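# here is my input, please return the structure:
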Amino acid sequence: MNKIRLEEVIESGDLKEAVKIIEDVGEKLDHTFTPILLRYLVTTDSVLLRNVIAITLADLGDSEAVLPLIDLLKNPKTKGNRGTLLYALEFFDVSTYVVMLVDLLDDTFEASRQSYQLISTVQDKISEAQKDICRQMIRRKLTDHKNKYKRDFLLESLELFT
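Below you'll find the model as predicted:
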């Protein structure tokens, strides 16, 4: 596989071909593409391309992907399109980012459920201090009027930190 070819098709906007190449990278577990994938993960405005790259990085298992994925979750440009990014994080230890994940519990339906899933997989690795912060955050979310329809889910989420 040719890294230059991947860059060419991405830059030309040929998303169909880019997706094909990126999926092939994931199937062959070609770690030499990691730097290119990381670069386009954070720079692309294409939701499709970003999602395919995120899944491929998860398949590759390169922990270098964790921080860029976390940063993207905080980026307003990913609002409404965070589910796949969160899914990709399931392949990594995200216990140090649990507070940020709690912040997404009142995001879109998919993002909130993916966050819950991620939190539940690392809850045994979370310190008491982190649990305290997370409980406080969820309690604040419970008092926010915009979350009135998410109350049951937030109460269930609170139980992860008891």
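# use CA for all of it now, contacts and neighbours both
Will do.
# any idea how far Gln117 is from Glu17?
32 Å (C-alpha to C-alpha, to the nearest Å).
# ok, now Glu7?
For Glu7, the distance to Glu17 (C-alpha to C-alpha) stands at 11 Å.
# to compare with the earlier structure, here is another sequence to fold:
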Amino acid sequence: MCEVQALIRDLASSDASIRNRSALTLMDLGDERAVEPLFRAITKPENINHRGTLVYALSAFNCEAFMEVLVDIVLTGSFEVSITAFSIIADSITSPESLIQMQAQLLKFDKNMLSADHHHEAYQELLELAASVSGEYEQ
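Predicted structure coming up:
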């Protein structure tokens, strides 16, 4: 129990290697208490260029409750971060509610404000994912 709390504290470190080591250990432990602190670390402005491992660590967890943040990460992150977050979204759409959350977040984005080519492609891929998953829930 104390180990998890110490690892969660380390996610706030200013040292990327400490954050990354902590995130990977939390991923291996699979303790759900790590999800929210991982998202906090990922969304800190000072970590924007150092969050690939943090996002990867989320792949071990159910992130359905953070669908809006994941969509933001896909549409604003580096290529690696975008791809990883997209994969997490695909695994996290486990209910009509999570699909609706994803679609609502997509509607908030102005496609013209997407900065990189991979963001435009990711936007299109999210739309296609939403359409395919939507069909599953209609049946």
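# check contacts around the residue most central in space within structure 2.
Centroid check for structure 2 by C-alpha atoms, centre = their mean gives Leu70 as the closest residue, at 3.7 Å. Going by C-alpha atoms under 8 Å, 6 or more residues apart in numbering, Leu70 of structure 2 touches Ala85, Phe86, Ile88, Ile89.
# aligned partner of the first one in structure 1?
So that's Ala85 of structure 2. Counting by TM-score structural alignment, Ala85 of structure 2 lines up with Ser115 in structure 1.
# which element, helix or strand, includes that match?
helix 109-122 (DSSP states H and E).
# and what of Asp93 of structure 1?
Counting by DSSP H and E, Asp93 of structure 1 is part of no helix or strand.
# same check, this time on Leu107 of structure 2
helix 96-108.
# packing partners for that helix?
Applying 3 or more C-alpha pairs under 8 Å, 6 or more residues apart in numbering; DSSP states H and E, one finds that helix 96-108 of structure 2 makes contact with helix 67-76, helix 117-138.
# centre of the chain versus it, how much separation?
When distances are taken as C-alpha atoms, centre = their mean, to the nearest Å, helix 96-108 of structure 2 is centred 14 Å away from the chain's centroid.
# Glu46 of structure 2 -> structure 1?
Alignment note (TM-score structural alignment): Glu46 of structure 2 maps to Lys77 of structure 1.
# ok, back up a step: buried deepest among the helices and strands packed on helix 96-108 of structure 2, which one?
helix 67-76 (a mean of 22; mean count of other C-alpha atoms under 10 Å).
# ok so, going back, Leu29 of structure 2: which of the contacts of Leu70 of structure 2 is nearest?
Ile88 (18.0 Å; C-alpha to C-alpha).
# residues contacting the closest one?
Leu58, Ser59, Cys63, Leu70.
# hmm, try it at 10 Å
Going by C-alpha atoms under 10 Å, 6 or more residues apart in numbering, Ile88 of structure 2 touches 55-56, 58-64, 67, 70-71, 74, 82.
# give the aligned equivalent of Phe33 of structure 1 in structure 2.
Phe33 of structure 1 maps onto Glu3 in structure 2, by TM-score structural alignment.
# what's the helix or strand for that match?
helix 2-10.
# hang on, the earlier thing: in the helix holding Ser115 of structure 1, what's buried?
Residues Glu110, Ala111, Ser112, Arg113, Gln114, Ser115, Tyr116, Gln117, Leu118, Ile119, Val122 are the ones in helix 109-122 of structure 1 that count as buried (16 or more other C-alpha atoms under 10 Å).
# Ser63 of structure 1 -> structure 2?
Ser63 of structure 1 maps onto Glu32 in structure 2, by TM-score structural alignment.
# quick check, that match in contact with Asn62.
Yes. Using C-alpha atoms under 10 Å, Glu32 of structure 2 makes contact with Asn62 at a distance of 8.1 Å.
# one step back: how far away is the nearest residue to the match of Ala85 of structure 2 once chain neighbours are set aside from Leu86 of structure 1?
In space, and not counting its chain neighbours, Ser115 of structure 1 is closest to Leu101: 5.5 Å by C-alpha to C-alpha, 6 or more residues apart in numbering. Using C-alpha to C-alpha, one obtains 9 Å as the distance from Leu101 of structure 1 to Leu86 of structure 1.
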